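1. Pasting the sequence and the predicted model now:
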Amino acid sequence: MPYAVANARGVVMVDVAKRAGVSQKTVSRVVNNAPHVRPGVRDRVMTAIAELGYHPNVAAQALARNRTHVIGMLAIASDLYGPARRVFTIEQATRRHGFRLALASLPDLERDTVAAGVQDLLGSGVEGIVVEVPNHLVDLDLGRLDLPVVTSAGRIAGVARQAVIDTDQADAARQATNYLLGLGHETVWHLAGPRDWDAARKRLTGWRAALRDAGRRVPPVFYGDWSARAGYQRGLELARRDDVTAVFAANDHMAMGLLRAIAETGRRIPEDISVMGYDNVPEAEFQMVPLTTVGSDESGTAERMLSELVALIEGDEPPEAEIDLGFSLIFRRSSGPPPSR
C-alpha cells in the first residue's frame, strides 16, 4: 500500500503560536532571534517548535530577498551502485548549473521517514526537487507545494510541473533477452530484483514480453535483492539445473555473483551458461569473464534531469511526455551460443 506523507498541510507558524499561547509575531521574533523576548516566552515557543516539528519556511524568506539556488533530492539510502551513482551524478550536475544540492537520504520508506525528508528539503529552501525513490510505494503529496519536480521513478500524481526522465527499462530488458535468444538459446532465465522496486518490475516485464513474443517457454523467476551475494546464492540454484543455458540478471552485481556461482559448480561461461547483466558498472568489464550488459549514459541522464528542472524553476512549461534517454547493449565474453546437445 502507498504510504502517505504525514500532515499534508504541514506545521505553520500559527500552529506554533497557538501551542505556545503567544502571537504569530512573537513566534516570528523567536525564530529570527530578535532581541527583547522574555526568556520564559522564548522557552515556550521553542518547546512548541520542538513538539510540533515546525521548520521555518526558509524558501519563502529567501524568495522575499532573492533566489536560494538550492535543489533538493529525495533518495533512498543505499550502498548499491545504481542509486549511489545517481546521487553523485546529480550532485555534480547541480554544481555545473550553479545550484547547491540539499539531499534527503531516506533509510526506509515509512510514513514518518518520508514526511521528515520532505520537510527537511522545504526547510532548506529548495526551488525544485529531484525524486529518486520508488514512488509507487509512497504517496508523495508534492502537488500542494507548487514546486517543480523531476524524477526517473515514474509520474507523480498531483504535481503540475514535473518532468519524467528515464531509460525505457522494459525495452532494454526485452532487447537483452532477444539478443540471448538470437544466439540460439531455447529460452532465457531471469534473476530479478526485489518485487517492490519499479525498476525490477520493468525489467521483468520486458524479459517476459520478449519470451512470449518469440513463443518461448517462460521459466520461473528467481528473485534477489540487487546484491552480488543474492546473485551468488540464487546462481547456485540456477547453475545446478541442466536446462539453464542463458540468464538475464536485473543488475550487474547480481550477475557478477552469478558468474562466481556458475564457475564454482564446474560449468563454463559462456560455453555452458551465458550471462547478461544490467547497468554497466565499472567492474563489469574486469571480471574473469567480462560481463555482457545493458548500459546508459548516467552523466548525460543527470545533466538532462537538472537541465529540465532548472528550466521548470525558471518558468518553462513541463514536457508533456516522458523523456527517454536510450540505452545500449554492451557485448563481452560472458555471452555466447548454447552448448550443443
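-> That came through fine. Computed from a predicted structure; not experimentally measured. Numbering: from 1, shown residues only.

2. going forward, measure contacts between C-alpha atoms and count neighbours the same way
-> OK.

3. quick one: T151 and T167 touch, right?
-> No - using C-alpha atoms under 8 Å, T151 is not in contact with T167, being 11.7 Å away.

4. Tell me which stretches of this structure form helices.
-> 13-20, 24-31, 39-52, 58-65, 81-96, 111-123, 169-182, 198-213, 228-239, 252-264, 298-313 (DSSP state H).

5. picking up where we left off before, between T151 and T167, which has more neighbouring residues?
-> Neighbours were counted for T151 and for T167 using other C-alpha atoms under 10 Å; T151 has more, 24 against 18.

6. For A170, see how far away the more buried one is.
-> 17 Å (C-alpha to C-alpha, to the nearest Å).

7. quick one on the thing from earlier: comparing the helices of the chain, which comes out most buried?
-> helix 252-264 (a mean of 25; mean count of other C-alpha atoms under 10 Å).

8. list the contacts for A261?
-> The neighbourhood of A261, defined by C-alpha atoms under 8 Å, 6 or more residues apart in numbering, consists of 232-233, 235-236, 239.

9. Put this next to the previous one:
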Amino acid sequence: MADVARLAGVSAQTVSRVSNGYPGVVESTRQQVLAAMKELGYRPNSAARALKRGEFRTLGVILFNMSTTGNMRTLEAVALSAAQEEYATTLMPVTVPSQDEVRGAFTRLGELAVDGVVIIMEVHLLDAAMVSLPPNAQVVVVDSNAGDRYCVVDTDQAGGARAAVEHLLDLGHETVWHVAGPEASFSAERRVETWRSALAEAGREAPEPLRGDWSAESGYLAGQRIAAAPECTAVFVANDQMALGVLRALHEHGRRVPEDVSVVGFDDIPEAASFVPPLTTVHQDFPEVGRRCVESVLRQIRNNAAERGTTLVPTRLVTRASTAPPRGRR
C-alpha cells in the first residue's frame, strides 16, 4: 500500500479508502490510485478487509438435490443476485438427506466464514438434524413452511396449482388427475393439497394421485397408467419434466394430446414451449425468488436482526397447445 501511495503521490490513507470503496475521494485521485494499483499489481487483502469490517461479503447456500430444475434455477438466481450486490456465494451440497450430512454442511459453512445462509432444502431435514447455525449468520429458507422460525421465500405453490386445476375444469373436464412429486417434498405436497381442495370446491371427485420423483422417467411410468385409463381426459403434473414423460407415454399408447387428454405442467422450463405439443404450464419466477432471498438475507445482515415470516412470489398460468375442451365440448 505504501508503494501504491508513493507512485500515486497520495497518502496511504487515501489508498486505503479507494481500495475499500469508501466515498469522499475525488474521482481524478481515485483513478490515479487505481492506475498505480494496476501498474504495481496490487490487490487488497480480502481476508484483512473482512476482519476489519467484521463481514466476509459471502453468502452460503446449502442445497439438497442438484438434479431438479427448480433447485438449480433457484441456486443460479441466488448466485446472480448476490453477485450484483458484490457478494460471493459458497455452495455446500447435501448429497444424502441424513442428520449427519446436514449437520456437516452447517459445520463446514461455519468454518468457511459466511455472513448469511440461504437454505434450499426440505424443512423436515433441517428440523430432524437439530443443527446449530453458523454464529451470527442470518438465514433464509426457500420452499418451506418454516415461516414461524425463519424467513421463508417461496413460489405461490397453492396459487399456481389452483390456476392449473381451474383452467382444466373451465375447459369442461369432469375431473383432473394428478401426477405428484415425492411425498417428502413440501412443494409437491402443497400442490397435491391444492389440487384436491380445488376439485372438492367444484364438487368433483379426486382420483388417487400418482407419485413421481420429479424425473421424466417417473412421469413416463405414471403416464402409462393414465394412458390405460380411458376415463381420464385431463391431468395436472407437478413439474414439466414429469409432464414430458407423461406426453411420451400417451403418445406411445395412441392417446392424443390435447384431443384425448389435456396436460398441464408446473415450472415453465425453457424447453416447455418446444414439447410436442407445446406445454401449458405454471410459470415460476425463479429470478425473483433468488432476488428476494438475497434481499432478505442482506437486510438481516445490515440490521443484525433475524426475520421471520413467508414471502410468496406470484405464479401465472401459461396456456399453450397441450390443453383443450374434452370431446363433446368442442
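-> Received the coordinates, thanks. Note that this is a predicted model, so its numbers are computed, not measured.

10. Quick check: TM-score for this pair?
-> The TM-score (TM-score structural alignment, normalised by the length of structure 2) is 0.80; 281 aligned residues with a C-alpha RMSD of 2.2 Å.

11. Stretch 206-214 of structure 1 corresponds to what range in structure 2?
-> Per TM-score structural alignment, the counterpart of stretch 206-214 of structure 1 in structure 2 is residues 194-202.

12. how far does the matching stretch sit from the chain's center?
-> 26 Å (C-alpha atoms, centre = their mean, to the nearest Å).

13. Likewise for stretch 80-90 of structure 2?
-> 16 Å.

14. which residues sit against it?
-> Contacts for stretch 80-90 of structure 2 (C-alpha under 8 Å, 6+ apart): 57-61, 79, 290-291, 294.

15. Which residue lies closest in space to the aligned residue in structure 2 for E308 of structure 1, excluding its sequence neighbours?
-> Taking TM-score structural alignment, E308 of structure 1 has S296 as its aligned residue in structure 2. Nearest-residue entry for S296 of structure 2: V140, 7.2 Å, with adjacent residues in sequence omitted and distances by C-alpha to C-alpha, 6 or more residues apart in numbering.

16. burial count for the alignment partner in structure 1 of that neighbour?
-> Following TM-score structural alignment, the counterpart assigned to V140 of structure 2 within structure 1 is V150. By the other C-alpha under 10 Å criterion, the neighbourhood of V150 of structure 1 contains 28 residues.

17. what do you get for D154 of structure 2?
-> Going by other C-alpha under 10 Å, the residues that sit close to D154 of structure 2 add up to 23.

18. What's the match for it in structure 1?
-> Using TM-score structural alignment, D154 of structure 2 lines up with D166 in structure 1.

19. what sits against the residue nearest to that match when sequence neighbours are not counted?
-> In space, and not counting its chain neighbours, D166 of structure 1 is closest to S152: 4.9 Å by C-alpha to C-alpha, 6+ apart. Residues in contact with S152 of structure 1, defined by C-alpha under 8 Å, 6+ apart, are 131-132, 164-166.

20. how about those residues in CSV, adding distance to P319 of structure 1?
-> Output for the contacts of S152 of structure 1, formatted as CSV (distance: C-alpha to C-alpha, whole Å):
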residue, distance to P319 of structure 1
V131, 17
E132, 19
V164, 8
I165, 10
D166, 13
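
21. Can you say which of those are buried?
-> 131-132, 164-166 (16 or more other C-alpha atoms under 10 Å).
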